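In: My questions concern the predicted model and sequence given below.
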Amino acid sequence: MPKKLKPSPSVVVGIDIGGTGTKGGIVDLTKGKLIGDRVRFDTPAPATPERVAQTVAKIMDELASRPECPSPDVPVGAAFPAIIQRGIARSASNIDKSWIDTDVDALFTKRLERSVHVINDADAAGLAESRYGAGKDVDGTVLMITLGTGIGSAFIHNGLLIPNAELGHLELDGHVAETQASAVARERLGLGWEEYSKRLQRYLSHVEFLFSPELFVVGGGISKRSDEFLPRLKLRTRIVPARLKNHAGIVGAALQASHGD
């Protein structure tokens, strides 16, 4: 058998809980990359606290069987689709409403028998991109915008996260922005790339006016098609696709856990 690596704060488990899938991996934080393959299970429906905790435990059991996995005294990071305040979920836009006011840190810590630190999923992706990806070494404000079921956002200033910036919930033209400009909204409304780009332009121009970022980083599954819409946008701010793609949430969650926050 391969020799088990000694526990190190630079090797941390990250778990990314999404509306449809829950993924986890062992992260080398010196490189911002996964060690070995990620593990994925469908997110249960309904995604209640107990059922999601069981899925997270299945992922942890699989990762714990690997020689690279850090020992139980190393914290685990978990990216979660909700406003997270001191480990407690304060919203539930794309997950079961029973999560609201649940102490997610405590629930997962008890279930895994390991210390768990939870972070908003877009914040996790933003942290990863600012440390290892498209936002690395950028001074000033970097805004990570994730286009998926809704619009997630992360606000990074000089490498520091300002958590829970729910910019997808800005009101725009009488609507919540994410209902009009998310990737799912494009599909629901049957928009071609030109029409969708106009909606995204309106939204991003508004965000640009409010916060004057140095850089926009666009993530989410639709970022794979960024060549269809980014060249159509006319912004003062540079805008680029995310680099870490599907691993950003896992890596960012692990990074947050390594800080003990």
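Out: Sure, I can see it.

In: Every contact and neighbour count from this point should use C-alpha atoms.
Out: Fine.

In: Tell me how many other residues crowd Gly190.
Out: Gly190 has 11 neighbours, counted by other C-alpha atoms under 10 Å.

In: just Leu215 next, same as before
Out: Count around Leu215 with other C-alpha under 10 Å applied: 21.

In: Can you verify my assumption that Asp123 contacts Ile145?
Out: No: if you go by C-alpha atoms under 8 Å, Asp123 and Ile145 don't touch, sitting 9.8 Å apart.

In: which residues are in contact with both of the two?
Out: The contact sets of Asp123 and Ile145 overlap at Ser153, Ala154 (C-alpha atoms under 8 Å, 6 or more residues apart in numbering).

In: Show me which of the two is the more surrounded one.
Out: Neighbours per residue (other C-alpha under 10 Å) separate Asp123 from Ile145, with Asp123 holding more: 34 against 25.

In: longest strand in the protein, by residue count?
Out: strand 33-42 (DSSP state E).

In: Show me what that one is packed up against.
Out: Applying 3 or more C-alpha pairs under 8 Å, 6 or more residues apart in numbering; DSSP states H and E, one finds that strand 33-42 contacts strand 21-28, helix 49-64.

In: Give me the next element, helix or strand, following the last one.
Out: Downstream of helix 49-64, the first helix or strand assigned by DSSP states H and E is strand 76-80.

In: Can you show me the helices along the protein?
Out: 49-64, 104-112, 121-132, 178-181, 183-188, 193-211, 248-259 (DSSP state H).

In: Dump those to TSV, plus distance to Gly221.
Out: Output for these, formatted as TSV (distance: least, C-alpha to C-alpha, whole Å):
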stretch	distance to Gly221
helix 49-64	22
helix 104-112	26
helix 121-132	13
helix 178-181	14
helix 183-188	8
helix 193-211	15
helix 248-259	12
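
In: nearest to His157, of the ones you listed?
Out: helix 121-132 (9.5 Å; C-alpha to C-alpha).

In: tell me which residues of the closest one are tucked away?
Out: Buried positions in helix 121-132, judged by neighbour count with 16 or more other C-alpha atoms under 10 Å: Asp121, Ala122, Asp123, Ala124, Ala125, Gly126, Leu127, Ala128, Glu129, Ser130, Arg131, Tyr132.

In: Against that first model, consider the following:
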Amino acid sequence: MASKTAVGIDIGGTGIKGGLVDLDEGKLLSDRIKVATPQGAEPPDVLAAVVKVLAQLGVEDPSVPLGVAFPAIVKSGRTLSAANVSPKWIDFEAEKFFEDGLGRDIHFANDADVAGIAEVRYGAARGKDGLTILTTLGTGIGSALLYNGVLIPNSELGHVQRAKHGKDAEAYAAYSAMERDELSWAEWSARLQWYYSHIEFLFSPDLFIVGGGVSKHADEFLPLLDLKTPIVPAVHRNNAGIIGAAALALG
């Protein structure tokens, strides 16, 4: 297999996705494989689901570089938080757990951070100076901070607090909140307006990028936002986690 290919696995609160990636082009070489995240998302069950994805991709060969993205703060291979997965992941040696279970070396990182890597290498953040903030709108809100193309890891901007209600922003403004509360695009955009205005005030970014599956409907909600900062959809949308994880597998 060519040296410029790798596998990316993107573990989320509702689905686990994977694909073989051409790292010269930043594009999938395979179909995107997706399985449901197991109920409760405990470590052994998530590992079994990842094994299933790799088997369906036909890339169980440990010589193929593998990157894994996970919805948690990740430091030195440990998951220090657990967003929309089992609390058993908190302070867990996740990278070693996956390496032992898969019988291969991996590169392990936060899911929004790897989406940011995909966009800075192959997408909307490529060549951009200053501060770019990528947010992924899905089950929760993930974030990646990119300054002059360099990732500042483990930002957790989905967890800024709403003073009025004392809840995390993602509980109010994630795409899952739109589905849960049966909001129209306009109603959801009003929640996003609060969120992005607040992040804009805190960080004064030069560019916002919106990722996650809902970014394919960007025309429905981005034009409704009134911000000083340009805001654009992610180029790689819901594949950014797969592509970024694969890219990091080769450094």
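Out: Yep, it's here. Remember, predicted model here, so these are calculated numbers, not experimental data.

In: count of neighbours near Thr132 of structure 2?
Out: Neighbour count for Thr132 of structure 2, taken as other C-alpha under 10 Å: 29.

In: again, but for the one 5 residues further on
Out: In terms of burial, Leu137 of structure 2 registers 24 neighbours under the definition other C-alpha under 10 Å.

In: got it, and Pro62 of structure 2?
Out: Neighbours of Pro62 of structure 2 (other C-alpha under 10 Å): 12.

In: Now do the same for it: its match in structure 1.
Out: Pro62 of structure 2 is assigned Pro72 in structure 1 as its aligned equivalent, the criterion being TM-score structural alignment.

In: Name the nearest residue to that match, ignoring sequence neighbours.
Out: Excluding its sequence neighbours, the residue lying closest to Pro72 of structure 1 (C-alpha to C-alpha, 6 or more residues apart in numbering) is Arg114, at 5.6 Å.

In: To which residue of structure 2 is that neighbour aligned?
Out: That one, Arg114 of structure 1, aligns with Arg104 by TM-score structural alignment.

In: does its match really touch Pro62, like I thought?
Out: Yes: in this structure Arg104 of structure 2 lies within contact range of Pro62 using C-alpha under 8 Å: 5.1 Å.

In: coming back round to it: with mean neighbour count as new columns, can the helices and strands packed on strand 33-42 of structure 1 be given to me in TSV?
Out: Output for these, formatted as TSV (neighbours: other C-alpha atoms under 10 Å):
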stretch	mean neighbour count
strand 21-28	24
helix 49-64	18
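
In: Gly244 of structure 2 corresponds to which position in structure 1?
Out: Using TM-score structural alignment, Gly244 of structure 2 lines up with Gly252 in structure 1.

In: Contacts only, for the residue nearest to Pro72 of structure 1.
Out: Pro72, Asp73, Val74, Pro75, Val76.

In: do the same with Ile222 of structure 1
Out: Applying C-alpha under 8 Å, 6+ apart, the residues near Ile222 of structure 1 are Leu147, Gly148, Ala183.

In: what does Tyr147 of structure 2 give?
Out: Tyr147 of structure 2 neighbours (C-alpha under 8 Å, 6+ apart): Asp129, Gly130, Leu131, Thr132.

In: That one maps to what in structure 1?
Out: Checking TM-score structural alignment: Tyr147 of structure 2 goes with His157.

In: How much space separates that match from Ser197 of structure 1?
Out: His157 of structure 1 sits 27 Å away from Ser197 of structure 1, going by C-alpha to C-alpha, to the nearest Å.

In: Over to Leu210 of structure 1?
Out: Relative to Ser197 of structure 1, Leu210 of structure 1 is positioned 20 Å away (C-alpha to C-alpha).

In: neighbour-wise, which of those two wins?
Out: Neighbour tally, Leu210 of structure 1 and Ser197, criterion other C-alpha under 10 Å: the higher count belongs to Ser197, 21 against 9.

In: Aligned to the more buried one, what sits in structure 2?
Out: By TM-score structural alignment, Ser197 of structure 1 lines up with Ser189.

In: what about the nearest residue to that match once chain neighbours are set aside, neighbour count?
Out: Using C-alpha to C-alpha, 6+ apart and skipping residues adjacent in sequence, the residue nearest Ser189 of structure 2 is Phe221, 5.8 Å away. Neighbourhood size, Phe221 of structure 2 [other C-alpha under 10 Å]: 19.

In: And for the one 3 residues further on?
Out: Residue neighbour count, defined by other C-alpha under 10 Å, stands at 15 for Leu224 of structure 2.

In: ok, it - contacts?
Out: Applying C-alpha under 8 Å, 6+ apart, the residues near Leu224 of structure 2 are Ala186, Ser189.

In: residue in structure 1 matching it?
Out: Checking TM-score structural alignment: Leu224 of structure 2 goes with Arg232.

In: Report the contact partners of the residue nearest to Thr14 of structure 2 when sequence neighbours are not counted.
Out: Using C-alpha to C-alpha, 6+ apart and skipping residues adjacent in sequence, the residue nearest Thr14 of structure 2 is Thr37, 5.0 Å away. Counting by C-alpha under 8 Å, 6+ apart, Thr37 of structure 2 makes contact with Ile11, Gly12, Gly13, Thr14, Gly15, Ile16, Val46, Ala49.

In: for those residues, which one is nearest Trp89 of structure 2?
Out: Nearest member of these to Trp89 of structure 2, counting by C-alpha to C-alpha, is Val46, at 10.7 Å.

In: Would you mind finding the match for that closest one in structure 1?
Out: So Val46 of structure 2 corresponds to Val52, using TM-score structural alignment.

In: repeat for Glu170 of structure 2
Out: Per TM-score structural alignment, Glu170 of structure 2 is aligned with Glu178.

In: Good, wrapping up.
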